[in-house]
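Asker: sequence and predicted structure below; questions after.
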Amino acid sequence: METITDLIKNQPIPKMVRIRQNFDRTCIPVEEIASTVQKELDREDLGGKIKPGMKIAITCGSRGMTNNALMARAMVDFVKSKGAEPYIVAAMGSHGGATAEGQTQILRDYGITEEAMGCPVKSSMETVQAGLSGVRKQPVFVDKNASEADGILLFNRIKPHTSFRGPYESGLMKMMAIGLGKQKGAESIHHQSPAIMHELVEEYGRTILENCPVLGGIAVVENAYDDTYLIKGLTPQEIIDEEPKLKEISYRTIAKLLFDKCDVLVVDKIGKNISGDGMDPNISGRFVLPQYCSGGIDAEKVVVLDITDETHGNAQGIGLAEVTTRRLVNRMKLEMTYPTGVTNTFLHLMKIPMIMDNDREALQLALMCCPEAEDHDHMKLIRIPNTAHIGEIEISEGLLPLAKANPNIEILTDLYDLPFDGQGNLF
């Protein structure tokens, strides 16, 4: 690496400032979360279907969600109040290395344990066939533990998907089609043409609604700060009719970078707890299938420095960057990363970018290799902690004029040099 170090050593790193991007902060107060969940469930056509002695499966997924455990526990308590027996099932496709133990660990990371929930937490990769999909007559699979319940309550966040557009993206319909389908069901959908994924999610989801005892669910929309913006109880018919409307609300509430383009985007950490693709392309602009999706910032080069602890070595999405660090590669576990690629077929997500020994060299390499930069003396660099938290970020001096002209941006500091330690890594 000495040759590369020598080639980039004179590349300056621009001075930075910290800014605050201001978005709508409307949210449900934390102290009202549990009661809101229970109120939404307490309808005759939803919670009213739960009778004493029934076994009720509550689905929990792999995506990070604020107040996740709080809402799950509220659902458990509601089911108990009806005299029924709740249990939680892991509904997350192939995540967690496509193992029952891995999926249990993901739930544990979110505080969803038997002790905290006050009910059993069941995780298995075993599925049963729920039926055949309506149009294409493909077998549709569902988690065996969920299939044995007298009723199923879905629980998931509604948000834009990272690789397709359609009436149903990330939400309850997809949780049924892919989450409850486990690795086998997820593979079945992903091994068909990506061009029809939005159709398959709906088709498989409707098949489960028709053939499994789904009572309804709790849909959650978060604001730009990942606070709980909206909680909505949905009956099976309302999942079909209302989820698309909630998806449109989520498009308006999600955060975004308030710049159209930059030369280099630096992402401190990626992970499956942040996004299915490690980093949300609706922020980063790096879509798995750009022919089907667009959005986010236009960055000539993307640098990823590390992965989250919660991703347990799963570095899916690293292939969407041009530069990374030896630290990240050393923490990457192929046994956690590769099963997702086998399932979703997006093998380019697993590719390893150029590896630099430290953060400073990673930034220097990316900055040096931006031939399309408008002003090489004032490079436009943005640094974010991850794509889920972009309220406060760092931008280079070259972006200051745009920031000062935007009423939704506050400049928090004077210009400063990025702080590197003795090993060349950012503090």
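Answerer: Happy to help now that I have it.
Asker: contacts and neighbour counts: CA atoms only from here.
Answerer: Noted.
Asker: off-centre distance for whichever strand or helix holds Glu187?
Answerer: Using DSSP states H and E, Glu187 sits within helix 182-190. In terms of C-alpha atoms, centre = their mean, to the nearest Å, the centre of helix 182-190 is found 18 Å from the chain centre.
Asker: any idea of the angle whatever helix or strand Leu107 lives in forms with helix 182-190?
Answerer: Taking DSSP H and E as the criterion, Leu107 maps to helix 100-109. Here helix 100-109 points in a direction 100 degrees away from that of helix 182-190 (axes from the mean of the first three to the mean of the last three C-alpha atoms, to 10 degrees).
Asker: and helix 100-109, what does it pack against?
Answerer: strand 85-90 (3 or more C-alpha pairs under 8 Å, 6 or more residues apart in numbering; DSSP states H and E).
Asker: so how far is the strand it packs on from its chain's centroid?
Answerer: 22 Å.
Asker: equivalent analysis for stretch 221-230, please.
Answerer: Distance, centroid of stretch 221-230 to centroid of chain: 13 Å (C-alpha atoms, centre = their mean).
Asker: mind listing residues that contact it?
Answerer: Here stretch 221-230 makes contact (C-alpha atoms under 8 Å, 6 or more residues apart in numbering) with 23-28, 65-67, 157-159, 220, 231, 246, 249-250, 253-256, 388-391.
Asker: try stretch 237-248
Answerer: Residues contacting stretch 237-248 (C-alpha under 8 Å, 6+ apart): 158-160, 167-169, 171-173, 216, 221, 234.
Asker: change it to 10 Å
Answerer: For stretch 237-248, the external contacting residues (C-alpha atoms under 10 Å, 6 or more residues apart in numbering) are 157-161, 166-173, 202, 205-206, 209, 215-221, 230-236, 249-250, 253.
Asker: and here's the other structure:
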Amino acid sequence: MEVQPFHDTNGLLREVPLPDLLLLRQRFPRPRIDDVDREVISALKQAAVAEQIQPGQRIAIAVGSRGVAEIATIVRTLVAALRGYGAAPFIVPAMGSHGGATAEGQQEVLHSLGVTEAYVGAPIISSLEVDVLGTLPNGLPVHIDRTANRADGIIVVNRIKPHTDFTAPIESGLSKMLAIGLGKHAGALTIHSWGYSGLMQHLPEVAKFTVNHAPILFGLATVENAYDEVAEIVVVPPAGIGNEQEQTLLERAKAMMPRLPWDELDVLAVDQIGKNISGAGMDPNIMGRLRHGQKDSATRITNITVHDITDESHGNAIGIGHADFTTSHVLHKIDFQSIYINVITAGVIAMESGKIPLVVPTDREAIAAAIRSSGKPDFSQVSLARIENTLRLEYILANKVALEQIRAGSDVEVISSPMPFPLRSDGSLTPFHHDIVLEILKTKI
């Protein structure tokens, strides 16, 4: 049965006015690395990596599916360094069930991130075959990519960041890549079958077990600032994975995360969600929504609208279930096979993420529906904001009501006069991206 979008035959949504918006600019602390190549080489030298590599060794570099800033450059530089040491590096996708849980799909995901054989200078060997390294005391089997396990050494490359679904000393980063990413579909399915305890407790246990039973050389970790830029690049030795060093990097990542400048908001329009933006499509650390409750530090939002899926997601619309309204355009972009594999593999923590919200034909109708159902009978009192995605929060469009409710202490500048809600004649949104921001800045107050 095909999902039928709502049709506004009685004018329920046409009569809802959309407010004028102002362009706001948030400022966050911005430590960043300008020369990523040089920083990678510096980190490798500082950790004396050359002394760990023997000429002729085959070294597997594990690369995930996330939109890690400068990932292709980082991997290319690492490959060149390893070749300089006399090694023979190759790339393995480390992304659990992503890419439709197929070898071809996972290689395609790497390509979409710029990690191609031609660019990084190393072959990509993509397979779903795994070895079982052993079992934890509770009987949980520990899986690892077979090709990587049979190499002379393994290097995992990943960003350290807060997880989208739980809070713990170890969240997203090197441990998760070892336990779930390199565990491929089998490992992801096993750990996620334990629900929240699988992630909060067993994930670091599996990572440490992997460190002790597989040829892990080190992790190359990045920490990003609030502008989706690389702020730190660190070589983490095996003993630091799942332990204090990774925990310390996580705390630094949390301190640099962007935020919305509101405690509460009636309506938030999100231009795009995607796996390259967040593992959850749109980051609950920003949006606040979880299957079980609300992220304490995030904004409480009454209604969320979603208007597109990034091309890099290849139709995986994970996170769409945290929206209240979406459009026919989004619905038709969803690859249900991909999202179902992702959700069913992730289990209880992701079930909400794959549900389909109310569907209307156009962007305008989605936002009008969110306003009408916001619990504010006087539409002029609805606080509303629009963002590009949860990764880019420097620039925000907001109405005057939202402007007046900005959290005390937020570093927010108003940089435009009120302007009509940016819509085309067919009811679709005018894209909210860097070029549009620059155009608005030309008419800055």
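Answerer: Here it is on my side, so go on. Just so you know, these numbers come straight off a predicted model, no measurement behind them.
Asker: picking that back up, in strands, which of the contacts of stretch 221-230 of the first structure appear?
Answerer: Of the positions in those, 157, 220, 231 sit in strands, assigned by DSSP state E.
Asker: if we can go back for a sec, the helix or strand following the helix holding Glu187 of the first structure vs helix 182-190, what angle?
Answerer: Using DSSP H and E, the helix or strand that follows helix 182-190 of the first structure in sequence is helix 197-211. Relative orientation of helix 197-211 of the first structure versus helix 182-190 (the same axes, to 10 degrees): 130 degrees.
Asker: would you mind giving the residues in the second structure matched to helix 197-211 of the first structure?
Answerer: Alignment of helix 197-211 of the first structure against the second structure: residues 199-213, by TM-score structural alignment.
Asker: which stretches in the stretch 151-300 of the second structure count as helices?
Answerer: Taking DSSP state H, counting those that start in this stretch as the test, the helices found in the stretch 151-300 of the second structure are 174-176, 184-192, 195-197, 203-213, 244-255, 284-287.
Asker: okay, those helices in a markdown table with mean neighbour count and distance to Leu24 of the second structure next?
Answerer: Output for these, formatted as a markdown table (neighbours: other C-alpha atoms under 10 Å; distance: least, C-alpha to C-alpha, whole Å):
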| stretch | mean neighbour count | distance to Leu24 of the second structure |
| --- | --- | --- |
| helix 174-176 | 29 | 35 |
| helix 184-192 | 24 | 39 |
| helix 195-197 | 15 | 37 |
| helix 203-213 | 21 | 39 |
| helix 244-255 | 18 | 22 |
| helix 284-287 | 24 | 17 |
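Asker: Ala366 of the second structure is nearest to which of these?
Answerer: With respect to Ala366 of the second structure, and counting by C-alpha to C-alpha, the nearest of the helices of the stretch 151-300 of the second structure is helix 284-287 at 17.8 Å.
Asker: what's the average distance of that closest one to the first structure?
Answerer: By mean C-alpha distance after the TM-score superposition for the first structure, the fitted helix 284-287 of the second structure averages 0.7 Å away from its aligned residues in the first structure.
Asker: what's that helix aligned against in the first structure?
Answerer: Residue span in the first structure matched to helix 284-287 of the second structure, by TM-score structural alignment: 281-284.
Asker: identify the residue spatially nearest to Arg25 of the second structure, adjacent ones excluded.
Answerer: In this structure, Arg25 of the second structure finds its nearest non-sequential neighbour in Tyr395, 4.7 Å apart by C-alpha to C-alpha, 6 or more residues apart in numbering.
Asker: from what I see, that neighbour and Glu388 are in contact.
Answerer: Yes - at 8.3 Å, Tyr395 of the second structure counts as touching Glu388 under the criterion of C-alpha atoms under 10 Å.
Asker: wait, which of the ones in strands among the contacts of stretch 221-230 of the first structure is closest to Tyr416 of the first structure?
Answerer: Arg157 (38.1 Å).
Asker: to what extent is the closest one buried, counted in neighbours?
Answerer: Applying other C-alpha atoms under 10 Å, we find 26 other residues in the vicinity of Arg157 of the first structure.
Asker: run through the residues that contact the counterpart of it in the second structure.
Answerer: When the second structure is aligned by TM-score structural alignment, Arg157 of the first structure is paired with Arg159. By C-alpha under 10 Å, 6+ apart, the contact set of Arg159 of the second structure is 64, 66-69, 71, 172-174, 177, 220-224, 230, 232-233, 249-250, 253.
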